[in-house]
Structure formats: C-alpha cells, structure tokens
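Student: sequence unknown, structure follows:
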C-alpha cells in the first residue's frame, strides 16, 4: 500500500538546509517533531549540535546533491531554506543556476528519489528576491518542478517585523502532495489574490501564471508586534570596552546622511534614551551610514563583508553611545532568545544572519501547516478548505 494513502500522517519533519536549527525551533513550538536534519556547513552543524544536543543525532552533515535518500526517514513535512546568495537583490542575481542557490535542485532530486515515501507537505523559505530572479523565471521553474512531483503550491510573504523588531521580509511556499488539481478562476482581478500576505508583486505573479498548479488558501491576518528594539538591547555598562571611543563615534556620525543626523541630534537632547541601528553602505563611491530610527533593526546578514555587521546607537541625555550588535541581541531579533551561544563571534553572527525567524515559522505552522495536517488526517480537505474557485464565491 502506498504511503500516500496511509493515515494518520504523523507531525514529523525533515529540515533541509537546516542551518543552526531555527526552523526546527519554530516547528517544535507548534507541535512538530524533527526526525532528520541536513546541512553542508560544518560550522552550522557544530552550532546546531551544541544547542540541541540530540542523543539520536538527527543531523546529517553533507551536500544535498550527494544524500542517500534511503537514510532519510519517512516524514509528513520537509522544509528547505535553501541558499539565497544568488537570489537576493544584494547578491549577483545569478538565480537558480548560481553556485549556491542551485542547491534547490538537490532538494528536488531528493524528493524525486523518495518516490512513494515523498512527504505530503513542503515548506520553502527564501528572500523575496526569489520572486523576481531572472525576471520571474526562476520562481516559475521552481514551482513547476514541485508540480511535476505532484505538489500543488501556495505562496505568501511575511515580514518578521510583525513578530520581532527586525525588518526581514521572506517568501514562503507551501506544497501539498495531492492528486487533485485546483484550477484558478478564469477571469480573476489582481485584487482577488492580493492581501496582507500576498503583495501586489506576488499576486501579479499568480495571476499571470495559470500554468502553475496553485492551491491558494485564505490566510489569517498577521499579529501586531508587541515590543521594539529597546526591549531586546542587552544592558551594557557605560565603562564597557564594547562602546566605541569618541573618535570612532564621530567618524560614524560624519558618515550619516544629513536627514539621519538631524534625527540623532534631536534624540540626543531628550531626557530618555532612544535606540537606533545602522548599516554602512557604499553610495556614489562613498561609505555612508544609514540609520534606522523606527524601533526596528535592519535585516540581519551574514558577516561576509565589512558592512555586514549591524551597529547599535544609544542616543539621549546629551550622549551618543555606539557599539556593534551582540550575538545575544541577534538571537533575540530572530525570536530565539534562549538559544545556546557557544561558538565564536563570527560563527554566531553567521548562523543567525543566515537563519529563519522562529515566531514566523511558528505562526505558519499553527495557522497553515497544522490545519492542513488535520485536514489530511480527517480526510475532509474538500469541505475544510477551498480552491481558488470556491474562494471567489466567498468574496
């Protein structure tokens, strides 16, 4: 009997491109059990093992293109946060043929070779630039590849700033293994697909690609964030060597744009402290410091370049104090407050900068994956959710 027909489906998951395990943290908080993890990076393997300390050691270090699928257990869900290097707007935009992001095809190869042990559900995560890479052709080919393996697909965009004080916009794809094709409505309007979680650009992509086997589901609105940057800042004594000296502070301030300098000067005069973040960027051949003053940090990055590490400013009471954001603060910005940091500074920053936001994953699991799993196990999916055509009758 095919595993495709067996039930109940367990809440088990295999995470590919596992990194330091933040996808796992979010899923576990929503009731999922990770029974297999894979990543190619030995540093991430070390960080992952130091935190989870699994007696069964589910982590398999290795290139996804070289995995033996017989060693991968049957799971209901497989996740893939494959490298964004070639898809990001900040990268070289080589797309899915690039050296790093082409690892996606290794994931497709694994699914294909699993045959009738293929997971019923798939969750992809990547930068929003995946949607526009190679003029949308990369995203289309990635989804058609899932279609060819029997998965209908849905896509949505979430900014982690809805959960934590970090601007981190990510594109998610859910695939569901199903023999049923859910066709799009024949003459939809753009607004039919557009919502808080489906941007104008994503809705436009869905509208213009009816050849993709979509299964678009209605999603709940995202929550409102309950805390700001000031709430995650670690207390640092005024005499700590972490604070920059006056000369270094002035050098940074002289790099800021005039409009940002005005904001800092005004905050300096207040009787309470305000917390800002900054990144250095090259503008017109000159290194400039871009200040963010809305209570949200910029998107964490991997420390591969001199501008990658985020700067924290503590401004008020006549002072401007400046230091680099700490690994513990990075963990908090990713919703992983209690993560065990036992690696070097650069290793920790690399791990968190290349990870997923924990409460975002938890929200997706609780509001999408768990209901979908219940539908599968109740064998009542037609009544419990609706295709695009049924959606149109409700709006």
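Tutor: Received it, and whenever you're ready, just let me know what you need. Small disclaimer: the values here were computed from a predicted structure and weren't measured. Residues are numbered from 1 along each chain as shown.
Student: C-alpha from now on. contacts and neighbour counts both.
Tutor: Noted.
Student: tell me which residue is most central in this protein.
Tutor: The centroid of the chain falls nearest to residue 356 when counting by Cα atoms, centre = their mean (3.8 Å).
Student: what's near enough to touch that residue?
Tutor: Contact analysis of residue 356 by Cα atoms under 8 Å, 6 or more residues apart in numbering lists 22-23, 81, 334.
Student: go again with 6 Å.
Tutor: By Cα atoms under 6 Å, 6 or more residues apart in numbering, residue 356 lies in contact with residue 22.
Student: mind checking the SS state of it?
Tutor: When classified by DSSP: H, G, I helix; E, B strand; the rest coil, residue 356 comes out as coil.
Student: please apply the same query to residue 290.
Tutor: Three-state assignment for residue 290 (three-state DSSP): strand.
Student: my read: it touches residue 281, true?
Tutor: No: the criterion here is Cα atoms under 6 Å, and residue 290 misses it with residue 281 at 7.2 Å.
Student: flag every buried residue along stretch 346-354.
Tutor: Buried residues in stretch 346-354, counting neighbours by 16 or more other Cα atoms under 10 Å, are found at 347-354.
Student: one more structure, for comparison:
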C-alpha cells in the first residue's frame, strides 16, 4: 500500500501531464477529494480524468464498473491502495450520512461530523495556510474560493455545514470597519456576501439540514436587519430556521458565545437544541506544565498594556488587558490573539505574564491532542481564533444526526 502523500503526488503530477488544460490551482483538491470519495461527483473532475486516476492506482475500468453495479460506496474505498496511518483523522470506512464543509478553516466541523459517522464529500477554504493544516489532519486539500465553483458541481449531501466568515458581523470587525470608513455586514463585498453562496448551494442541492455558525453579534447587527435577511432567505427556500446563542464554557474552558443556526428541510417544526449547561471549566485545566520562555511577553509590551488599560478605564472605552483568572474560563480567543495576547495573559510568578501556546489554544477549542498544528505561532493563533468550539458543534450535531436517523423519508 502507498502512503497518502505518495499517491497524492503521483496522481497530481500524472493528471497535470496528461490533462494540461485542467484547473491547475485546484488539482490537489481534485485528487484528494477523489482519494476520499472516488464514486462521488467532484468539481473539475471529468470522466476521462476519473478513469485515468483509477488506472494510475492499478484498478481497471472494467473492475470499477462491475463493483459499482452491486456494491456500496465503502467497497470503492477498499479498492484504493492507500495507507492513511499518517493522517490523524482519515475517512471512515462506513458512513451513515454525507456532509459538506464550507469555509472549512482547519476542520472543526469535520472532526465532529466525521466522528458521528459522516462522510465529507466536499470541503472549501480559501486561506492557503488553513488548507495546509486541513490536509495534514484529514488527508484532503479543500477547494479554494467557493465563489468560483458552480453549485451544480457540488456533490449531493445530507448536511451543509458552514461557519461563514464572521469578521463583517463581529463587534471588533464592525468597529474596525467603522473606524476605517469601510463597509461591514452584507455591504462587505469580499466576505459579507458569502452567505449568498451558501444560499445558491442550498437552492440547487437541497440538503436535508443546514448547520451554520457565526458570532453572537450577527443577531443584532444593523438593528437585526442582517439576521432577518438570513432567516427570511432560508425560510423562503422551504426550511425551518432555528437559532440559539450558546456559551461554550461548560464544555471547554473558554467563554465563547456563538450563534448556532439549524435549518431543516420541509418542516415548520423548530429544531430542538441540546441543553448545554453546567459550571464553567477553569482555564488552568488546559495549561501546559512546561512552556518555552519565548511565550513570555516583553516588559515593553506589558507596560504598554498596563498603561493603555489604565487610560481606557478612566475614559470608559477601549480595550483592557489583565492577567487571566486561572480558576475561570478564558476570554474569547480571537484571530488577532497572536498580535499581543491581550485577550488572555497567563500570570507567572516573578515574571511578566505569558501568552497561551498554540496547543493551549487548540485545547480551548476542544481539538484532540492528536490534531497536528502545522504553522508558525501567529498563523496558528489566527487559525484557532477563527475556529469553532468542537464540543459544542458535536453536541448539536448529535441532535442533528438523531433527527436524520429518525426521519429518513420526511426531511
């Protein structure tokens, strides 16, 4: 058996040589999606390219055709001579539902869904560093800009998952854009309107359930008008629309309030969110015992934090920076955390406070210890700050999967 990286390289080079007209920027996504789901429709993958892939791994077209007539998808997986042992979260051999992972980031949704028996048949993410982290952990390169992919090319699926870009709606994002006199919300052309790319996929593919996540400020953005557009648009497509703002701190030691939306096809019955309650978890529970001195902030930075905190408290506005209370959950970890760490500074005896390590940030979001952290510190901080709290996603996903299983024909 060939290890994943070797067979991926073989197919990528072979396809580019044999089909020079193919979409070069997306060839690795095409190849890795095929390796995961060889019988599924894949953007930019023609039948000739598919036949070439089968031949390249030593499987004849006649053999594939014979198996396709009488055997389910799992049989195709066994045909591919791939060793997934270097991939922490490889595809399941048996699946009970299919999902797609839009604005996938580093795969928080995927870990939860795959763990519950889901097969990811399509992923998309435009940040190149996040795509690299995603590949290292799942053995799949997400497709790039979703705006460039036709909704007709998206594979059929049961659940659409999307943590669509939150910066145009977040309190920090809105404040920053206002100060720069730039657009926010749906008026932000590069990110705000990506919601409507979700809509065109829903309209074409009609997934049974749509599962969305965003910042809590989405509900009140622009006086509630933005949220009304989202709700009305989805309901007009024939889906119920339910939402709940949930605090993650009973499940991970981070106070992260996010708006979760679950939309169910062909029903007016609201989705019942699971109750997530309990005492908040303490930050100390995820701290590493030995941390390199490089995570300790400089005296200049710490003095600047203290000076600006004092000034902002006196004038009643602006950020503040204090050492975290280790007996309580952390503040929300955000994408900018790597800039100066002000959201969560860990006190140290006889020393300046330190920043969290990337592994500690991963733990605050509920990522397993086996998750590979691929990049430099600043990039890793951004990736975890943009990610989802996996235990919350999993709890909601459990209810979603139960709904699918108990209503196989009605949704």
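Tutor: Structure received. Being a predicted model, the structure only gives us computed values, none of them experimental.
Student: rewinding a little: neighbour-wise, which of residue 290 and residue 281 of the first structure wins?
Tutor: The neighbour count for residue 290 of the first structure versus residue 281, taken as other Cα atoms under 10 Å, is higher for residue 290 (20 against 16).
Student: what separates the more buried one from residue 353 of the first structure, distance-wise?
Tutor: Distance from residue 290 of the first structure to residue 353 of the first structure, counting by Cα to Cα, to the nearest Å: 19 Å.
Student: swap in residue 19 of the first structure?
Tutor: From residue 19 of the first structure to residue 353 of the first structure the distance is 10 Å (Cα to Cα).
Student: likewise residue 215 of the first structure?
Tutor: Separation of residue 215 of the first structure from residue 353 of the first structure (Cα to Cα) stands at 31 Å.
Student: go on, residue 325 of the first structure?
Tutor: As judged by Cα to Cα, residue 325 of the first structure and residue 353 of the first structure stand 12 Å apart.
Student: what segments of the second structure are strands?
Tutor: With DSSP state E, the ranges of strands along the second structure come out as 2-3, 82-83, 97-102, 118-123, 159-162, 209-215, 242-247, 257-264, 345-348, 351-355.
Student: the third one against the first structure, how far on average?
Tutor: Think strand 97-102 of the second structure. Its aligned residues in the first structure lie a mean 0.8 Å from strand 97-102 of the second structure after superposition (mean Cα distance after the TM-score superposition for the first structure).
Student: same check, this time on the last one
Tutor: Following the fit onto the first structure, the mean deviation recorded for strand 351-355 of the second structure is 2.6 Å by mean Cα distance after the TM-score superposition for the first structure.
Student: can you give me the offset of that strand from its chain's centre?
Tutor: Relative to its chain's centre, strand 351-355 of the second structure lies at 30 Å (Cα atoms, centre = their mean, to the nearest Å).
Student: give me the number of residues near the closest residue in space to residue 312 of the second structure that isn't next to it in sequence?
Tutor: Closest residue to residue 312 of the second structure apart from its sequence neighbours, by Cα to Cα, 6 or more residues apart in numbering: residue 318 at 5.3 Å. Residue 318 of the second structure: 10 surrounding residues under other Cα under 10 Å.
Student: now check residue 264 of the second structure against the first structure: what is it aligned to?
Tutor: For residue 264 of the second structure, the aligned residue in the first structure is residue 176 (criterion: TM-score structural alignment).
Student: for the stretch 151-300 of the first structure, which segments count as helices?
Tutor: Taking DSSP state H, counting those that start in this stretch, the helices of the stretch 151-300 of the first structure run over residues 190-193, 200-207, 246-255, 258-268.
Student: any chance of those in CSV, with distance to residue 375 of the first structure and mean neighbour count too?
Tutor: What follows is the helices of the stretch 151-300 of the first structure, written out as CSV (distance: least, Cα to Cα, whole Å; neighbours: other Cα atoms under 10 Å):
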stretch, distance to residue 375 of the first structure, mean neighbour count
helix 190-193, 23, 17
helix 200-207, 24, 18
helix 246-255, 55, 14
helix 258-268, 51, 15
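Student: quick one: which of these is nearest residue 60 of the first structure?
Tutor: helix 200-207 (34.3 Å; Cα to Cα).
Student: find me the equivalent region of the closest one in the second structure.
Tutor: Under TM-score structural alignment, there's no match for helix 200-207 of the first structure.
Student: how far off strand 151-159 does that helix point, in degrees?
Tutor: Helix 200-207 of the first structure runs at 170 degrees relative to strand 151-159, counting by axes from the mean of the first three to the mean of the last three Cα atoms, to 10 degrees.
Student: helices or strands next to helix 200-207 of the first structure in the packing?
Tutor: Counting contacts by 3 or more Cα pairs under 6 Å, 6 or more residues apart in numbering; DSSP states H and E, helix 200-207 of the first structure is packed against no other helix or strand.
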